[in-house]
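**Student:** Sharing a model prediction with you, sequence too.
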Amino acid sequence: MPRTHATLPRLYVASDLVAGAPVDLGKDQSLYLAAVLRKVVGDEVVLFNGRDGAWRARMTSDSKRSVSLDLLEQIAPQPAPSDLWYGFAPLKSERLDYVIQKAVEMGVGTIQPVLTQFTQVSRLKHERLVANAVEAAEQCEVLNVPTVAPEISLSALLDTWPSDRRLILADEGAASASPVERLAGLASEKIGLLIGPEGGFSDTEREKLLALPYVVPISLGPRILRADTAAVAGLAVIQAIIGDWR
């Protein structure tokens, strides 16, 4: 997507965005605009809510407690939501933030933390994950903020997996091979991508996954990749071969 109004701050808001309707920001966003960015009455920003596209808006109040804005024009229509599901075993600290941000940038529709036998982190701050997704969308002009689902165990995930969606498994135990041919055959299907933890899935987990009819194992090449690198590589090849890069 080409960049539009790149010099203007971009904010995700919960409000409906309708021509002529004012938008009142909450305390945190008001403080950010008025105190951190030092924006004043007459300055412009870009607003989006994941439903109504992106809008150019002008500040009519610069109170640090409650900034108000008028919507001027829609500068980008709302794109269709992404159906790409992405599951991953949570990582620690900054690397967890990284995989959330990159999933947003790569056009994921649902982000699903999956707890496996070797997962490094078992308790997640869901609000932080959502905040990271929103921040990534603001920075990269993504208008569809992915749904961030609560963490789920691998066994519970597989027990409830929909029969009409294929699950692409980044299989560290597979022989090195290009994933192009395997992915190309899935162009018309609903898909998800599952990335395991550092150290990979346990033998029992991998055997269970490979035995499922909807699982499609792929190799991500001859090198051992960190889990966060594998996530970006897997999403990139999916988007390039059967996704919205085509």
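**Tutor:** Happy to help now that I have it.
**Student:** use CA for all of it now, contacts and neighbours both
**Tutor:** OK.
**Student:** Touching, Ile75 and Ala54? I think so.
**Tutor:** Yes: between Ile75 and Ala54 there is a contact under Cα atoms under 8 Å: 5.6 Å.
**Student:** of these two, who's got more company?
**Tutor:** Here Ile75 and Ala54 are compared on neighbour count by other Cα atoms under 10 Å; more neighbours surround Ala54, at 25 against 14.
**Student:** Relative to Leu33, how far out is the more buried one?
**Tutor:** 18 Å (Cα to Cα, to the nearest Å).
**Student:** cool, and Leu69?
**Tutor:** Taken as Cα to Cα, the span from Leu69 to Leu33 is 11 Å.
**Student:** now Pro22
**Tutor:** For Pro22, the distance to Leu33 equals 16 Å [Cα to Cα].
**Student:** Share the number of residues neighbouring Gly199, please.
**Tutor:** Count around Gly199 with other Cα under 10 Å applied: 12.
**Student:** which SSE is the residue nearest in space to the middle of the chain in?
**Tutor:** Closest residue to the average C-alpha location of the chain: Val104 at 2.8 Å, with Cα atoms, centre = their mean. Element membership for Val104, per DSSP states H and E: helix 93-105.
**Student:** Summarise which helices and strands that helix is packed against.
**Tutor:** helix 126-140, helix 227-241 (3 or more Cα pairs under 8 Å, 6 or more residues apart in numbering; DSSP states H and E).
**Student:** try this one side by side with the last:
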Amino acid sequence: MRANYRLQRLFVPHDLSSGVSFDADKSQSHYLAHVLRMAEGAELLVFNGRDGEWKATVKAVGKKAVQLAVEEQTRPQPETPDLIYAFAPLKVGRLDYLVQKAVEMGAGVLQPTLTQHTQAPKVPVEKYEANVIEAAEQCGVLAVPAVRQPVKLERLLAEWEKDRRLIYCDESAAGDNPLPILQTIEERKLGLLVGPEGGFSDEERKMLTALPFVTAIPLGSRILRADTAAVAAMAVMQATLGDWR
């Protein structure tokens, strides 16, 4: 069932079921009352990443909070996508875009990964989580991806599930077309690794290619920015191996 984009969508932490009422938090209350100017009786959609999507109405607009009343479920909770997206953190402006697009493209887990050429070693996990929620609200996503704490590439590979195929974007991979390579992959548990703007180091490439659960793919003849490469790779993976089939 597709999302209803005519109504405002709001992520809330509360358990959701028919008849439940709760106060929106301070920032959400301000947004609903003073930006959207919602009055009593106005309808919106709420979700929490666990209980599906529900229609709610504004029950009361107070000085301190907007009270919402949950009425009926509009969409059931889907399974969380099983795609792990591991990425080298980028500078803030491009990072917001990268996280939002990962949510839209069906990532189930976002794993910040520190590489030798990572440009932004300080990882604002809370900001990532806020970007994930914003993207889920805007794009009708109900299964909100988890954001993990950052790890170094070496640790990521050492702890990786051996039955999960890890696909990484490598501009030095042979050829330009990723499809023939992806079409040979039999695993359905998948991960995608996208490096930093400077690419993986020679040492990191050797480490990756030595592992039996790792597959390198090219992404055409043009050099892509890391955030562009992420979207392109997720698109071809979803079309070839994932939930677009």
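**Tutor:** Great, that's in hand. The shown structure was predicted, so the numbers you read here are calculated from the model rather than taken from an experiment.
**Student:** quick one: the helices in the first structure?
**Tutor:** With helices called from DSSP state H, the first structure shows them at 27-31, 93-105, 126-140, 154-159, 180-184, 203-211, 227-241.
**Student:** Let me have those in CSV, adding distance to Arg58 of the first structure as columns.
**Tutor:** Below are the helices of the first structure laid out as CSV (distance: least, Cα to Cα, whole Å):
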stretch, distance to Arg58 of the first structure
helix 27-31, 13
helix 93-105, 27
helix 126-140, 17
helix 154-159, 45
helix 180-184, 46
helix 203-211, 52
helix 227-241, 36
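**Student:** Which one, of those helices, ends up nearest to Asp62 of the first structure?
**Tutor:** helix 27-31 (7.6 Å; Cα to Cα).
**Student:** The closest one vs the second structure - mean distance after superposition?
**Tutor:** Compared with the second structure after fitting, helix 27-31 of the first structure has a mean deviation of 1.3 Å; criterion: mean Cα distance after the TM-score superposition for the first structure.
**Student:** That helix - contacts with which helices or strands?
**Tutor:** Checked by 3+ Cα pairs under 8 Å, 6+ apart, helix 27-31 of the first structure has no helix or strand packed alongside it.
**Student:** Quick check: buried residues in that helix?
**Tutor:** 29-31 (16 or more other Cα atoms under 10 Å).
**Student:** picking that back up, so which of the helices and strands packed on helix 93-105 of the first structure gets nearest Val108 of the first structure?
**Tutor:** Shortest distance between Val108 of the first structure and those, using Cα to Cα, is found for helix 227-241: 8.3 Å.
**Student:** Now do Arg94 of the second structure against Ala226 of the second structure, distance only.
**Tutor:** Going from Arg94 of the second structure to Ala226 of the second structure by Cα to Cα gives 9 Å.
**Student:** Counting neighbours, go ahead and name the busier of those two.
**Tutor:** Using other Cα under 10 Å, the more surrounded residue of Arg94 of the second structure and Ala226 is Ala226, with 23 against 14.
**Student:** Contact partners for the closest residue to that one other than its chain neighbours?
**Tutor:** Nearest non-adjacent residue to Ala226 of the second structure, counting by Cα to Cα, 6 or more residues apart in numbering: Glu197, 5.4 Å away. Going by Cα atoms under 8 Å, 6 or more residues apart in numbering, Glu197 of the second structure touches 90, 117-119, 225-226.
**Student:** Glu197 of the second structure -> the first structure?
**Tutor:** Here Glu197 of the second structure is matched to Glu198 in the first structure, going by TM-score structural alignment.
**Student:** Pull up the gap between its match and Pro162 of the first structure, please.
**Tutor:** The value you get for Glu198 of the first structure to Pro162 of the first structure, if Cα to Cα is used, is 26 Å.
**Student:** Pro22 and Leu33 of the first structure - which one has more neighbours?
**Tutor:** Leu33 (23 against 19).
**Student:** Just to check, that one is in contact with Asp43?
**Tutor:** No: the criterion here is Cα under 8 Å, and Leu33 of the first structure misses it with Asp43 at 9.9 Å.
**Student:** Now do the same for Ala232 of the second structure: its match in the first structure.
**Tutor:** Counting by TM-score structural alignment, Ala232 of the second structure lines up with Ala233 in the first structure.
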